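model this:
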Amino acid sequence: MPEPPDSRQLNSLTDASSNKVTKYFLVHAKDTVEAERFLLDQRLGKEQNIAVIIRQTNQNSTYWRVLIRQLLHPSGSTKVFSVNKWSSGMGLANTNDIFPDQMANFYRTKLIGSTLRYKPFTDYEIVEGSRIVIPKPSIDISILDAIAYKLNFTYDIVMPADGEWGALKDDGHWTGVMGDVEFGQANFSLSLVIMQERVNSMDLTEMYFMDALSFITSKSPLSAPWQKLITPFQLKVWVCVLVSVCGGVLLYHVFYHFQATISSFHLLDSHASMRILASFLSQSLYQYLWLPAGRVFLGFWFLYAFLVTTHYKTSLTSTLAVPFFPPPLDTLEQLLGSNLKFGVTELKGNLV
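Predicted structure coming up:
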């Protein structure tokens, strides 16, 4: 730029919506005062790649100075200094980078980190009457110590005033740890779960730990002893057996009714019911139907009673020997298909 941008241009250039694009500012200023005014503009607070060139003349020659600003400084404020100069006869005075990495050295700047206790990732000792806490050995604190040593900064860890990890409010602002970072009360946070809403609002590091989630359900209690008598068959099987018994009693009574027209022996309804039920208890009949159709009916009925009772006794034996537990839920589809009520607990703004 041939001169520092005006207010309208600067607002457009520093638009936060374009923060994914790396921007470089190379501006010409008429003197050192104008250069410093531009470099220290508050709207450029988050921009790293800014340089201003000014023309200066002395008794012997004319040269160009390159000024940049150092965002992090031991004094706690941004400082402007000369990084290079150029003249037509000498060229560049040194090989210093015009746009140095501002995040490579924090010059012992103290940063504030906001977090909550979340063992084994973060742990600390609370100081009575203060938001500042004393970090204790934990995973994220160890990582933070290594980063602080590499980048040359110190830090304090504080607790959020509302004791929450961070939930998005209706007005678009965050609570808890996220709110501390959003409103500048903290420079960073620790141990946050990556959520789409947070990605849209903050810069998050790469995930280094995958926390496996599982369903938690109460173990089914053992059924009462009397319930085990009906456990071998499902309800629809019991209904089918009951219907078949009623039908067998009716047919048995009908066959004896036809026999009664030839002989003098009559069969009471109660006796017909007892004889049909006796077949399920492996009891023989002391009197048989002599009609051919009746004998065919009894033959199939005894075979049917034998199969039903055998299956019932074997199932009852296995039920008594091995208690039955409902199968576990392994997928979301199984959970949706069950009759269980389910939900997720929100832990102070952090879904875990």
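
make it CA atoms for all contacts and neighbour counts henceforth
Will do.

my guess is E182 contacts T175, does it?
No - contact status for E182 versus T175: not in contact, 9.0 Å apart, counting by CA atoms under 8 Å.

These two: which is more packed in?
Higher neighbour count among E182 and T175: T175, with 22 against 17, using other CA atoms under 10 Å.

Spatially nearest residue to the more buried one, not counting backbone neighbours?
Using CA to CA, 6 or more residues apart in numbering and skipping residues adjacent in sequence, the residue nearest T175 is G166, 4.7 Å away.

Tell me the secondary structure of Y304, please.
Secondary structure, DSSP: H, G, I helix; E, B strand; the rest coil: Y304 is helix.

returning to what we had before: confirm that the residue nearest to T175 sits in a helix.
No - counting by three-state DSSP, G166 falls outside a helix, being coil.

Can you report how many residues lie near it?
Look at G166: counted by other CA under 10 Å, it has 23 neighbours.

Hmm, W174 and it touching each other?
Yes - using CA under 8 Å, G166 makes contact with W174 at a distance of 5.9 Å.

Quick check: K150 vs S273, distance?
Distance, K150 to S273, using CA to CA, to the nearest Å: 91 Å.

compare with the first, here's sequence two:
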Amino acid sequence: MQYTMFNPPSTDRLENYNRHKFRLVENEHFPHMSAERQSEEPGTLLHHRDSIGTRVIQAMSSSLNFTYEVREPMDGQWGMELEGGNWNGIVKDLQREEGDICLDLTVTPQRYQVIQYTGAYIQQSIVILSSKPRPLPEYMSLIRPFEC
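Got it, this is the predicted structure:
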């Protein structure tokens, strides 16, 4: 399946949100989003720490004249489709309009069908490589089953 990002025409862009307060829904995911929880309650407000997402939203807020509050999703999940077409996590909060924006949510074909994405501001492909483990020497085969 192929999908494209939503990019509104320049004539539809607002330049001033008149201090409108947006509700961001985020999960901590360093270095993209770093935040400190204000309480242990589900859906608690978050205080941004310095991170890529924080810098992006601060720049947007300053240039477009809006304010924002950040909270975690009520169930702490990113967003998976459940039985019956329902969703959990950030996707659910966006669908129910309990949040307005999420800065760090991976595009998947399933999510793309139910929420609107803008163009990506950062892309990365992280790969962890390690050498293939060598087989244990045969003389260790007698002792190995007893190791904890």
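
about what we covered before: under the alignment, what does the residue nearest to T175 of structure 1 map to in structure 2?
When structure 2 is aligned by TM-score structural alignment, G166 of structure 1 is paired with G79.

That match and C102 of structure 2, how far apart?
Distance from G79 of structure 2 to C102 of structure 2, by CA to CA: 11 Å.

okay, and the common contacts of those two?
I90 (CA atoms under 8 Å, 6 or more residues apart in numbering).

Not including adjacent chain positions, what is the nearest residue to A104 of structure 1?
Nearest non-adjacent residue to A104 of structure 1 (CA to CA, 6+ apart): L151, at 5.9 Å.

Output the longest helix belonging to structure 2.
Criterion DSSP state H: the longest helix present in structure 2 is helix 52-64.

Are we agreed that N200 of structure 1 is in a helix?
Yes - looking at N200 of structure 1 with three-state DSSP, it is inside a helix.

Trace it over to structure 2, please.
In structure 2, N200 of structure 1 lands on Q113 (TM-score structural alignment).

Next, count neighbours for that match.
Q113 of structure 2 has 9 nearby residues by other CA under 10 Å.

Also A120 of structure 2?
Neighbour tally, A120 of structure 2, other CA under 10 Å: 13.

Distance of it relative to R23 of structure 2?
From A120 of structure 2 to R23 of structure 2 the distance is 20 Å (CA to CA).

gap between G79 of structure 2 and W87 of structure 2?
Taken as CA to CA, the span from G79 of structure 2 to W87 of structure 2 is 6 Å.

now the strands for structure 2?
Per DSSP state E, structure 2 carries strands over the ranges 20-25, 35-37, 45-48, 66-71.

let me fix that: the stretch 201-350 of structure 1
Per DSSP state E, counting those that start in this stretch, the stretch 201-350 of structure 1 carries strands over the ranges 346-347, 350-351.

Let's have those strands in CSV, adding mean neighbour count and distance to I54 of structure 1.
Shown next, in CSV, are the strands of the stretch 201-350 of structure 1 (neighbours: other CA atoms under 10 Å; distance: least, CA to CA, whole Å):
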stretch, mean neighbour count, distance to I54 of structure 1
strand 346-347, 10, 55
strand 350-351, 16, 51
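
follow-up on the earlier one: of the strands of structure 2, give the one that comes closest to E138 of structure 2.
With CA to CA as the measure, strand 35-37 is the member of the strands of structure 2 nearest E138 of structure 2 (49.8 Å).

helices or strands up against the closest one?
Counting by 3 or more CA pairs under 8 Å, 6 or more residues apart in numbering; DSSP states H and E, the packing neighbours recorded for strand 35-37 of structure 2 are strand 45-48.

The strand it packs on vs structure 1, average offset?
Compared with structure 1 after the fit, strand 45-48 of structure 2 shows a mean deviation of 0.8 Å (mean CA distance after the TM-score superposition for structure 1).

residue range for that strand in structure 1?
So strand 45-48 of structure 2 sits over residues 132-135 in structure 1, by TM-score structural alignment.

Now do the matching stretch: everything it contacts.
Contact with stretch 132-135 of structure 1 is made by 122-127, 141, 156-159, as judged by CA under 8 Å, 6+ apart.

Tell me which residue of structure 2 lines up with G184 of structure 1.
G184 of structure 1 maps onto E97 in structure 2, by TM-score structural alignment.
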